[in-house]
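Undergrad: Provided below for reference: sequence and predicted model.
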Amino acid sequence: MMMSILNRILVRVFTSLSSRYWGVIYTSFRLKYSVSPGFRFNGKHILLYGEGEISLGDNSYIGDNSTVHAAQGRSVRVGTGCHVSSNVRIFTESAIPDSDFRIKPVPSKLGDVAIGDACWVGANVLINPGVSIGQNSVVGANSVVTRDIPSGEIWGGVPAKLIRKKRQQE
């Protein structure tokens, strides 16, 4: 009985400390990058890093275990009203696969990433450097985005391909 009470107290203490810890981390991201006051960090273990620019729009969110990287001189922009699910990776720099990795430094591809307003990016998606996702588009879960996605389309797969255009809402 006493052990059960002690366990519950410890869980509450550690949960509170964890929430405060992530709150401090997310506050530091808001200070370093352009994060709208209406943007939500929706979970734990979300990482924003790099010397480039990161802009996260109003009424948007990013899920837990997600990573956003902006290399120096590059940018990531997430528009307003976007839903970026859990375990999403967004990179502005990536090694060129055809390179000889024995030769250092390994050449890399660099490019800005832009996600338009009102987009939905499913869980476990990788968005490569230089990709733009048009407004009101969807990227299905477990996809790898290697090229631009036009507005109003649903894409998915590895690599991501057009599934269909969105039906018009009435």
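TA: Arrived safely. Residues are numbered from 1 along each chain as shown.

Undergrad: contacts, neighbours, all on C-alpha from now
TA: Fine.

Undergrad: Okay, helices next: where are they in this structure?
TA: 2-32 (DSSP state H).

Undergrad: State the distance from the closest residue to Gly38 other than its chain neighbours to Ile163.
TA: Nearest residue to Gly38, sequence neighbours excluded (Cα to Cα, 6 or more residues apart in numbering): Asp58, at 4.6 Å. Separation of Asp58 from Ile163 (Cα to Cα, to the nearest Å): 28 Å.

Undergrad: who's more crowded, the two?
TA: Legend: neighbour count by other Cα atoms under 10 Å for Asp58 and Ile163, higher for Asp58 (18 against 14).

Undergrad: tell me the contacts of the more buried one?
TA: Ser36, Pro37, Gly38, Phe39, Gly79, Thr80, Gly81 (Cα atoms under 8 Å, 6 or more residues apart in numbering).

Undergrad: take a look at this one as well, against the first:
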Amino acid sequence: MSDSSDKLVPSPSALRRITALAPMATLLARARYRRSILIYRQAHLVAASEAIEGSGRLSIGKRWEGQVAKPTELVVRPGGRLRVDGNFVLHRGGSIRIGPRGCLTLGSGYIADDFHIECHNTVSIGDDVAIARCVSIMDTDHHELTGARSREGAVLIGDHVWIGANVTIVKGVTISEGAVVAAGSVVTRDVAVGALVAGVPARFVRNVAWRM
């Protein structure tokens, strides 16, 4: 025989996480996309049902206890694709726009507050990636420029990469496994495996190893 004390009661921290979500938006997203998706308050996901692929889990607009919710948007235009392969967290105040020919792939890790991603070609983020706040990633210039090879170029971010706050990553750049990009840098060229780069434009400083 059991009494009410035997029932499982969610912990206060679990309750706070649940109440931070937008329950109806999360429920509708999971039903429509048949994926593990968590949508927090003031976060929005706009995409066709076939536009989202992969077996991973995606959190959109996450905020920590005590933080105020901020508008966060993820928009996939018709013809664009989003693939989620691991557990990836998009924090509050960010925006992602995937164009009609764009493909954004997310492995595992997180992007902190106030980020911006423009994907009109290819943007790929690997596993175990830490991206700090106010980072901008763009695989397009949006306009033609005399002397430029093209207006678009794939951005590839490898596994176990750490990108500091206020970094800008432009089209056609590969950031290799284990690399670190210092805060405030503008990445205009490829970054080698395990390299620390810094500056505007970002240049090699030394080889490093880092951990979460």
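TA: Cool, got the structure. Please read all numbers here as calculations on a predicted model, not as lab measurements.

Undergrad: Any chance of the contacts of Asp58 of structure 1 in CSV with distance to Ile5 of structure 1 as columns?
TA: Formatted as CSV, those follow (distance: Cα to Cα, whole Å):
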residue, distance to Ile5 of structure 1
Ser36, 41
Pro37, 39
Gly38, 38
Phe39, 37
Gly79, 46
Thr80, 45
Gly81, 43
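
Undergrad: quick one: which of the residues you listed is nearest Val11 of structure 1?
TA: Val11 of structure 1 has its nearest neighbour among the contacts of Asp58 of structure 1 in Phe39, at 28.3 Å by Cα to Cα.

Undergrad: if I look at the closest one, how far off is Lys161 of structure 1?
TA: Taken as Cα to Cα, the span from Phe39 of structure 1 to Lys161 of structure 1 is 29 Å.

Undergrad: The aligned residue in structure 1 for Ile96 of structure 2: what's its closest spatial neighbour, skipping adjacent residues?
TA: Superposed on structure 1 with TM-score structural alignment, Ile96 of structure 2 falls opposite Leu47. If the residues on either side of it in the chain are set aside, Leu47 of structure 1 comes closest to Thr67, at 4.8 Å by Cα to Cα, 6+ apart.

Undergrad: To which residue of structure 2 is that neighbour aligned?
TA: So, by TM-score structural alignment, Thr67 of structure 1 is matched to His116.

Undergrad: Where in structure 2 does stretch 4-11 of structure 1 fall?
TA: Against structure 2, stretch 4-11 of structure 1 falls on no residues (TM-score structural alignment).

Undergrad: quick one: the equivalent of Ala130 of structure 2 over in structure 1 from Phe29 of structure 1, how far?
TA: Aligned against structure 1 by TM-score structural alignment, Ala130 of structure 2 finds its counterpart in His83. In this view, His83 of structure 1 and Phe29 of structure 1 are 19 Å apart by Cα to Cα.

Undergrad: Kindly report the same for Val78 of structure 1.
TA: For Val78 of structure 1, the distance to Phe29 of structure 1 - Cα to Cα - is 15 Å.

Undergrad: so when I look at Met24 of structure 2, I'm seeing a helix, right?
TA: Yes. Counting by DSSP: H, G, I helix; E, B strand; the rest coil, Met24 of structure 2 is part of a helix.
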